[in-house]
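1. structure, please.
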Amino acid sequence: MTAKKSLDRPGWWMDLPDSAESRHYLGVRDSIAAHIQSGDLAPNACLPSERQLQTGTGAARGTVRAALFQLEAEGLIYRKERSGWYVSPAPIVYDPTRWEGFMSYVTAQKRSPRTELLSAREVAATAEQAVVFGVKPGAILYELRRRRHIDERAVLVESILVDPRMAPKLLDHDLEGSLTQVLRHQYNIDVARNRIEMQPCALTQEAALALRVKSGLPGLLVTRISEDAQGRVVEYDQEYWRHDALKISVDIHVR
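-> Now for the predicted structure:
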């Protein structure tokens, strides 16, 4: 999806009301949000510079920044390093009750997924990880760190642990696609159960660096333990999502 450089009607920010109310950061926030919600500003459209917004609203620079930070916290806009502010695209819809890999459910929603392998190595299991896998602390596990994109925007960074006893020489395979497919076709492993926990979080410095955002921004931590039909742990996955990139949706039929 190609990002628009600006609104089709140049200088729209000059129409923002110049009043005592508009010069308060919530007034600036409301004016920009209205243009987004009306469709005047399309997904991935670049917002005017802070100086242009100052000119259009008559607000102080600090007020404009406060409004932009508020919109970012609400998931309506996002920042690109040394590029500016952009309108957030629609979040991807995720149903935790269905077992479907990232590549599949993103593609099904007519979006473009991409996985980038950041590192693949052997690590020693911590005490917590040892309990998950039923091994002794210090036992060798495979660790994959991957960054995942939707329409070329980085939306999550994940750390996946796999027991080498389940998938020996896993690191020799192509791990930038679907790990589910690699485990299924190369090791005859299918997931029969997923235990998923989700909680709001502040992005850690490591996760923020990988997503090219500031640490401390709001995010969503998704922790997944996947088991096969015999109850053996196949994957232990921790995903740090951008808070504006994911929408949880569950359809429950009550009998």
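2. use CA for all of it now, contacts and neighbours both
-> Fine.
3. what is the neighbour count of Arg165?
-> For Arg165, the count of nearby residues is 10 (other CA atoms under 10 Å).
4. which residues are in contact with it?
-> Not one residue lies near Arg165 by CA atoms under 8 Å, 6 or more residues apart in numbering.
5. so it: helix, strand or coil?
-> coil (DSSP: H, G, I helix; E, B strand; the rest coil).
6. report the separation between it and Lys136.
-> 13 Å (CA to CA, to the nearest Å).
7. show me where the stretch 101-250 of the chain has strands.
-> For the stretch 101-250 of the chain, the strands defined by DSSP state E, counting those that start in this stretch occupy 113-124, 140-150, 153-162, 193-202, 218-227, 233-242, 246-248.
8. mind checking how far stretch 107-122 is from the chain centre?
-> Here stretch 107-122 shows a centroid-to-chain-centroid distance of 12 Å under the convention CA atoms, centre = their mean, to the nearest Å.
9. and this one, so I can compare the two:
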Amino acid sequence: MNLDFILANEIKYIITEKQLKEGDCLPSERELCAIFNVQRLTIRSALHLLEEEGLIYSKPKSGYYVNKPRVVIDAKNIASLTNELFSMSNNVLTTLISFEKTEVGKPLISFLKLPIGTAVYQIRRLRIVDEEPVCVNMSYIPAARCPNLEEYDLEKNSLYKILDEEYQIQLKKSEQYVDVIYPELEIFSLLKLKNWEKIIYQYGSVFDEEDNLVDYSKSYMKPNRFMYVS
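-> Sure thing, here's the model as predicted:
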């Protein structure tokens, strides 16, 4: 293992040992060089690895600081994104961008695997944590499975909780895929990105106990606020 990777793990230990929180400053490069008895170039390489991981961020002529905590998502687990966001902070808001009833057309048929013309709800939501937009989510729900879904408040309630409690739909299996992409202009604007950088793109389907489609969703996430495990 390269020395910069080893040092990156050691700096993680310092963050944990000193119980550094979001916004706390790390020891300076000079101090880290003295602690580990290495050259500044090696320390900078280790710090850059932690920046790429989203654990820390830098301020010019100031130093390195602990970043905001990230949501850890298990790609194999069926879970409400709302609940996972609350693991990050108690200050979580959902803004409903749009809710409309549409029909399956050619662009969607390969994903939804439903006959052309099937009625589906298209739901677009923006997730905000600590006043920062972190995720844009789009869901396609077969309308026949949950009539009058538009009557429920999707800004204050979890979609999956509504499906479970109001429509008795039990989620059983999830097929999810994760990629890293450059966002379209609308997503760039909604997430208030400062630089044209790649973001996390998760897409896939959730099925009930009889393997019927319940939800096909696409999520666009800030990479510094989410981490995936499998």
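10. which one of the strands of the stretch 101-250 of the first structure lies closest to Tyr94 of the first structure?
-> Comparison of these against Tyr94 of the first structure by CA to CA identifies strand 246-248 as nearest, at 5.0 Å.
11. how about residues contacting the closest one?
-> For strand 246-248 of the first structure, using CA under 8 Å, 6+ apart, the contacting residues are Pro91, Ile92, Val93, Tyr94, Asp95, Pro96.
12. so it matches what in the second structure?
-> Using TM-score structural alignment, strand 246-248 of the first structure lines up with residues 226-228 of the second structure.
13. what's the mean deviation for that stretch versus the first structure?
-> Stretch 226-228 of the second structure, aligned to the first structure and superposed, deviates on average by 1.0 Å (mean CA distance after the TM-score superposition for the first structure).
14. in that stretch, what's buried?
-> Phe226, Met227 (16 or more other CA atoms under 10 Å).
15. one step back: can you redo the strands of the stretch 101-250 of the first structure as CSV with distance to Arg29 of the first structure?
-> Formatted as CSV, the strands of the stretch 101-250 of the first structure follow (distance: least, CA to CA, whole Å):
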stretch, distance to Arg29 of the first structure
strand 113-124, 31
strand 140-150, 26
strand 153-162, 24
strand 193-202, 23
strand 218-227, 19
strand 233-242, 21
strand 246-248, 22
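16. out of those strands, nearest to Gly177 of the first structure?
-> strand 113-124 (6.1 Å).
17. do you know how far Leu81 of the second structure is from Leu159 of the second structure?
-> 9 Å.
18. OK, contacts around the equivalent of Arg147 of the first structure over in the second structure?
-> Here Arg147 of the first structure is matched to Leu126 in the second structure, going by TM-score structural alignment. Counting by CA under 8 Å, 6+ apart, Leu126 of the second structure touches Thr94, Thr95, Leu96, Ile97, Pro133, Val134, Cys135, Val136, Asn137, Leu190.
19. and the gap between Leu126 of the second structure and Glu132 of the second structure?
-> On the measure of CA to CA, Leu126 of the second structure and Glu132 of the second structure end up 10 Å apart.
20. nice, that's everything, thank you.
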